[in-house]
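S.K.: What follows is a predicted structure for the sequence shown.
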Amino acid sequence: MDFFPIFMRLEGRPCLVVGGGPIAYRKVSLLRKAHARVTVVSPALCGELQALKGQDAIEHLARGFEDDDVVDRVLVIAATDDQQVNRRVSELCMQRSIPVNVVDQPELCGFITPSMVDRSPLQVAISTGGSSPVLARLFRSRIESFIPAAYGRLAALVEGYRLRVKERIADGELRRRFWERLLEGPVTELFLSGREDAAREALDRAVETGLDQRDSGGEVFLVGAGPGDPDLLTFRALRLMQLADVVVHDNLVSPAILELVRRDAEMIYAGKKRNQHTLPQEDINRLLVRLAKEGKRVLRLKGGDPFIFGRGGEEIDTLMQEGIPFQVVPGITAAAGCAAFAGIPLTHRDYAQALVFATGHLRDGTIDLNWNMLAQPRQTVVFYMGLLGLPVICREMIDHGMPSNTPAALVEQGTTQNQRVMVGTLETLPEIVKDHDVQPPTLIIVGEVVTLHERLQWFKPGTDHTAESLFSTHGQVHHHRVGTGGKP
């Protein structure tokens, strides 16, 4: 470890910044956020620093750096474009054991400023020891996604209870366990979900009852896992996936997403695979109730969005009847995700002014849908769970007035590195499925917008999502042109 991580209290204390340009301004801004008393020494100031001087927010020494400028400073930053000045500042501070930072010159630094996630009073600092500030910023952006802004307000709330808890629980170890249980439990969840008054009430009750009284009530998180790519999960979904004690998941949730769930959580596979339902829906509803009544935080993880052909409404109806607390976290539905990654816009002013989602699930060998409504011009129809019933779907659409050469596409395992896009027509699509062993999950898109796929395809499985894919064809996709009988 080349640098010792430390947080310094600078409120009201004298700090020096040598330099008057934009970089110096950024350093001054950080020091002012810590309420330091900042002096800037520089013959001239940039506009931002000049404005701070006009507000009496900084002291300005309008000249070059002098050796005595470092005297009585608790922290010094050199941010000039003069290497000799920067080196002299560093030498003087090192001699006097004053913490010094020379911007972009770690070899002259006594300390470095990390990349920070600021949720004051909660702060996270990330450093690579000066070797790669860009990498530190990339890590910061990832950590940012896991720390909602409300955590700062939560930390401030908890700060106000520290003395009361210390008086209530004298033993330091027991006090630590109390805070761990509290901050991993319902108080935090109430606060982060916007129910701040309820969180304060729960915190008051917890302080009064101390460590012995545990909250026995469970909760269910109904979370949409999106179409498959873990990067498409919402921030709230990721947070709840780390809180869950037990996970009830469907077949459509990708292994890469399951890897993001809390490691010690119990995993329960609920099935929902074609013709192979491990648990009937009624049993899933009862399972969620039972687990929650056991005091567990239950993650009901569903592919796509739980309220779009996910039967989420049935599950929360049961939870409401049983008085079980729950949250619903929407996910990117398969139609939006798969179409976007296939380069097929679901609406387009030249091709489709309406969009319809339909289920293609067979029941007793048929599909009972309003075919007259679906077989309309200038609209896009997306069929979920329609692979087995594809011949029926294509036949009914044609029989109800849709031209047999209407463009249609299959998107298999959309948004993942195994994505395949197959394009044909209502007439040729069933044969394409036979020829290429298409497997679920597969989405069916019908409408003139499908013709845009060849021009707009951008995602190339097996490569980074970069601009180069805009100029490439799908290496592992069998691409079928409309009107060619489904042959490549």
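M.R.: In hand now; what should we look at?

S.K.: only C-alpha atoms for contact and neighbour calcs from this point on.
M.R.: OK.

S.K.: Number of residues surrounding Gln84?
M.R.: Neighbour count of Gln84, defined by other Cα atoms under 10 Å: 10.

S.K.: Show me the strands in the stretch 101-250 of the chain, by range?
M.R.: Ranges of strands in the stretch 101-250 of the chain, per DSSP state E, counting those that start in this stretch, are 115-119, 122-126, 219-224, 246-250.

S.K.: Out of those, which one sits most buried?
M.R.: strand 219-224 (a mean of 25; mean count of other Cα atoms under 10 Å).

S.K.: Now do it: which elements does it pack against?
M.R.: Applying 3 or more Cα pairs under 8 Å, 6 or more residues apart in numbering; DSSP states H and E, one finds that strand 219-224 contacts helix 235-243, helix 281-293, strand 297-302, strand 326-329.

S.K.: Which of the strands of the stretch 101-250 of the chain sits closest to Arg297?
M.R.: Nearest to Arg297, of all these, is strand 219-224, at 4.9 Å by Cα to Cα.

S.K.: neighbouring contacts of the closest one?
M.R.: Residues outside strand 219-224 that contact it (Cα atoms under 8 Å, 6 or more residues apart in numbering) are 233, 237, 240, 288, 292, 295-306, 312, 324-332.

S.K.: Mind checking which of the residues you listed are buried?
M.R.: 233, 237, 240, 288, 292, 296-306, 312, 324-326, 328-332 (16 or more other Cα atoms under 10 Å).

S.K.: Please, where are all the strands along the stretch 251-400 of the chain?
M.R.: Under DSSP E, counting those that start in this stretch, the stretch 251-400 of the chain gives strands at 266-271, 297-302, 326-329, 355-359, 380-384.

S.K.: alright, now check it against this:
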Amino acid sequence: MDTFPLFLNLQKQHTLVVGGGDVALRKCRLLLSAGAQVQVVAPTLVAELAQWAAQGQVVWLARDYQSDDVIGQRVVIAATDDTPVNQQVFADCEARGILVNVVDNPALCRFIVPALIDRSPLQIAISTGGRAPVLARLIRTRLEALLPQGYGTLARLAGDLRDAVKARFGDNERARRRFWQSALEGPAAEQALAGDSAAAFAQLQTQLAQADDTELNRGAVYLVGAGPGNPDLLTFRALRLMQQADVVLYDNLVSPAIVDLVRRDAERIYVGKKASNHALPQQDINALLVTLAQQGKTVVRLKGGDPFIFGRGGEEIEELAQNGVPFEVVPGITSAAGASCYAGIPLTHRDHAQSVTLVTGHRREGEIELDWPRLTNPNETVVVYMGVAQAPRLCEQLISHGRAADTPAAVVQQATLPQQRVLIGTLATLPQQIAAAQIKPPALIIIGNVVSLADKLAWYRAQQTA
């Protein structure tokens, strides 16, 4: 995070704008809307700003800037086209520890004025750290269309009810949060968005009076598929639950970018597994899920790919069911789908493969054992999860059981992420290619004639993103 986001309360606070042009006018308008007392120093003012000065909305010092002008100011904005003056304003503020912004010069800013979506008291600020303000405005325009004015009403009503909710639930922060999550997504929200604030407030009061303490304090576990790594491939349901969790257990295949989307104050527990190196044995993970839920917590078990495809999700929900813990499984894009799409390798194709089989290369007692004869059909695609370390034996066994040595094969490392790597070879050559390129997990192996399409489809994708 390059800058620290915050909102300043400038009600009746002294602020200074240096400059009297159109840019200064816009900054004064923003400060006045926040309730600030605005002083402007400039030899001349544009017409609208001069009118404000005549009406007493701003205080105008009709002269050039002087260093003492910043004394006593909460915030200073330099909005002139005079570089030496802007630099002097910044230096004077720095010497006195005053927040300063020099318009269009990020290097001389202690704060950034963001693009703003105003649904007061709800506000959304968008910033690029001063690097691309046009992009921030573009994003603001898109978000404006998604946020009805009624959200401001809903925020105001929630504020009006805040003390009553706190009195009702006391120090039970979890129950308070769950009440608000339910209330702000229910009928009251719809009424507020429709413009009926009285009905919305009455509905909130009714929900508060009828709140069930037992239900609000009940724990639950959500097994959430995090997909193959790219945050854009998360489901809406997954993201929503990640933002509501009290605690999140995540494994080795969940990318850091996805973990960053978890609610900021949720507890995060790493339970990842690597070959012969388990942060927490599976039995302990199962027991921990039960314990956390029985403590009344909302638990998200974040799993790479899909929980039910080599994710051991079935084992975890068996334990939950045996202990009477409520649970839900949220599917995710499995790694086979993500890797094949991003590598340009269709898993099925009318001319190349009429079926696909997913297997795991995870070994038991040091040896990979699969139904080798079953995997030799030339019209079938085989996708091997967790098979990089066993690639030599995997390819050797497939060839010895009848699959052609020149069958196309690929390995996709860190699929769907910017650092994705794809190696194309054959059953005969892939193990050596993996060793030479030092491919490490997470990686997926795809075997079958569909791999021959990779160059053609990867070329198309490159053209589309060029």
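M.R.: Noted; the coordinates are in hand. Computed from a predicted model, the values in this text were never measured in an experiment.

S.K.: Dump the helices and strands packed on strand 219-224 of the first structure to JSON lines, plus distance to Arg176 of the first structure.
M.R.: Listed next are those as JSON lines, based on distance: least, Cα to Cα, whole Å:
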{"stretch": "helix 235-243", "distance to Arg176 of the first structure": "19"}
{"stretch": "helix 281-293", "distance to Arg176 of the first structure": "26"}
{"stretch": "strand 297-302", "distance to Arg176 of the first structure": "22"}
{"stretch": "strand 326-329", "distance to Arg176 of the first structure": "28"}
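
S.K.: Select, out of those, the one closest to Leu190 of the first structure.
M.R.: strand 326-329 (10.3 Å).

S.K.: Packing partners of that closest one?
M.R.: The helices and strands touching strand 326-329 of the first structure, judged by 3+ Cα pairs under 8 Å, 6+ apart, are strand 219-224.

S.K.: which residues in the second structure does the strand it packs on align to?
M.R.: The alignment of strand 219-224 of the first structure onto the second structure (TM-score structural alignment) spans residues 220-225.

S.K.: distance from that stretch to the first structure after superposition?
M.R.: Stretch 220-225 of the second structure, aligned to the first structure and superposed, deviates on average by 1.3 Å (mean Cα distance after the TM-score superposition for the first structure).

S.K.: Tell me who's in contact with the closest residue to Gly152 of the first structure other than its chain neighbours.
M.R.: The spatial neighbour of Gly152 of the first structure that comes closest, neighbours along the chain excluded (Cα to Cα, 6 or more residues apart in numbering), is Arg119 at 4.4 Å. Residues in contact with Arg119 of the first structure, defined by Cα under 8 Å, 6+ apart, are 149-153.

S.K.: what's the closest of the residues you listed to Leu426 of the first structure?
M.R.: Of these, the one sitting nearest to Leu426 of the first structure (Cα to Cα) turns out to be Ala149, at 48.5 Å.

S.K.: Look up how far Leu192 of the first structure lies from that closest one.
M.R.: Using Cα to Cα, to the nearest Å, one gets 9 Å for the distance from Ala149 of the first structure to Leu192 of the first structure.

S.K.: So between those two, which is more surrounded?
M.R.: Leu192 (18 against 15).

S.K.: Please look at the more buried one and Ala150 and confirm they touch.
M.R.: Yes. The criterion here is Cα atoms under 8 Å, and Leu192 of the first structure meets it with Ala150 at 5.9 Å.

S.K.: Of the helices and strands packed on strand 219-224 of the first structure, which is nearest Ile432 of the first structure?
M.R.: With Cα to Cα as the measure, strand 297-302 is the member of these nearest Ile432 of the first structure (28.7 Å).

S.K.: Mean deviation, that closest one versus the second structure?
M.R.: With the second structure overlaid, strand 297-302 of the first structure shows a mean distance of 1.0 Å (mean Cα distance after the TM-score superposition for the first structure).

S.K.: And the contacts of that strand?
M.R.: Outside strand 297-302 of the first structure, the residues that touch it by Cα under 8 Å, 6+ apart are 218-226, 240-241, 243-250, 252-253, 288, 291-292, 310.

S.K.: what's the spatially most central residue of the second structure in contact with, if anything?
M.R.: Centroid check for the second structure by Cα atoms, centre = their mean gives Leu261 as the closest residue, at 3.6 Å. By Cα under 8 Å, 6+ apart, the contact set of Leu261 of the second structure is 239, 242-243.

S.K.: What distance do you get for the nearest residue to Val325 of the second structure once chain neighbours are set aside to Val290 of the second structure?
M.R.: Take Val325 of the second structure and drop its neighbours on the chain: the residue closest to it by Cα to Cα, 6+ apart is Ala220, 6.2 Å away. As judged by Cα to Cα, Ala220 of the second structure and Val290 of the second structure stand 9 Å apart.
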